[in-house]
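Colleague: Dropping a prediction and its sequence here:
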Amino acid sequence: MNPARCRILAVGKVRKSWVQEGIALYLKRLPGLTITELRDSTPEKEAEAIRQALRPDEVPVILMEQGKTIDSVTFASRLGGYGSQRLAFVIGGADGITAELKASAAWQLSLSPMTFPHELARLLLLEQLFRAQTIRAGSPYHRA
């Protein structure tokens, strides 16, 4: 998984400084990965902004509670399966993602059966992307 081939599209801003610090740490560890922040609005307007922000060559991965939960090793393997394709991880706003946008996703992913604020979901996703990179590189960071 090449971080430069991944992007996060996230609705809303990160306001908590401790979450901002964690995000900054993982972005340093994942050079090339970017986060595009989109305005909070209604789910329909957010879906339109997400569709507009998606590049034609990106495979959308929607993060949602009802998505598939997988362990970190499986996540790393799945990312590796995309090879040189570009991935766009989409984190919706507080009111969720429209059914149409969910249906358009190549992959629906759940970080946990629990619900997290979008700020924490962003930080958790970054950590898992870093962990996936270290798993694929054989680094001792991941101890299962």
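Modeller: Perfect, thanks for sending it. None of these values were measured; they are calculated from a predicted model.

Colleague: all contacts plus neighbour counts: C-alpha atoms, from now on.
Modeller: Noted.

Colleague: so residue 19 is in which element?
Modeller: helix 17-29 (DSSP states H and E).

Colleague: quick one, what contacts residue 108?
Modeller: Shown in contact with residue 108 (C-alpha atoms under 8 Å, 6 or more residues apart in numbering): 61-64, 66-68, 102.

Colleague: also this one, for the comparison:
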Amino acid sequence: MLNPARIRILAVGKVRKSWVREGIALYRKRLPGLTVVELRDSTPEREAAAIRAELRSDERLVALTEEGQSLDSRTLAARLAALQASGEASRLAFAIGGADGLEPTLRSEACWRLSLSPLTFPHELARLLLLEQLYRAQSILQGGPYHRD
């Protein structure tokens, strides 16, 4: 089972587009307890330092990067459930970098590098896509009607 209260999104930059904010609000309402932390845009090194400073000692870092592992929604759901079920990664922090992406050293420190797509997305859209996929994963794991094969 997926526990949204044990998931945080550490996202660089503000969401400026109203339609993206509306989508984010919708999925945050569907994922009670999930936290989104907005960090200031800066250089990749400063953004990485801010992410490290925000990361809790009991959280495992998941770096969103186009070079990361690309999964279908069912496999993503299973992987998230397995990570949360294991004692070592029951809390997850997904990091979304700014315009230049995540700093390479931070990416290498992550327990998992995830790609939402081989395409490159603006950080605002990546945040919305991640939230939608987390909601879809929860629905898959609960046997809900949201995801259709």
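Modeller: Cool, the structure landed. Quantities reported herein were computed from a predicted structural model and do not represent experimental measurements.

Colleague: Most neighbours out of the contacts of residue 108 of structure 1, which is it?
Modeller: Greatest neighbour count in the contacts of residue 108 of structure 1, by other C-alpha atoms under 10 Å, goes to residue 63: 26 neighbours.

Colleague: From residue 139 of structure 1, how far off is that residue?
Modeller: To residue 139 of structure 1, residue 63 of structure 1 is 26 Å away according to C-alpha to C-alpha, to the nearest Å.

Colleague: what do you get for residue 35 of structure 1?
Modeller: From residue 35 of structure 1 across to residue 139 of structure 1, the span is 25 Å (C-alpha to C-alpha).

Colleague: repeat for residue 26 of structure 1
Modeller: Noted for residue 26 of structure 1: a distance of 16 Å to residue 139 of structure 1, by C-alpha to C-alpha.

Colleague: Looking at these two, which is more packed in?
Modeller: Legend: neighbour count by other C-alpha under 10 Å for residue 26 of structure 1 and residue 139, higher for residue 26 (19 against 11).

Colleague: That one contacts residue 130, correct?
Modeller: Yes. Using C-alpha atoms under 8 Å, residue 26 of structure 1 makes contact with residue 130 at a distance of 7.0 Å.

Colleague: now the strands for structure 2?
Modeller: In structure 2, the strands defined using DSSP state E lie at 7-12, 35-39, 59-70, 91-96, 112-115.
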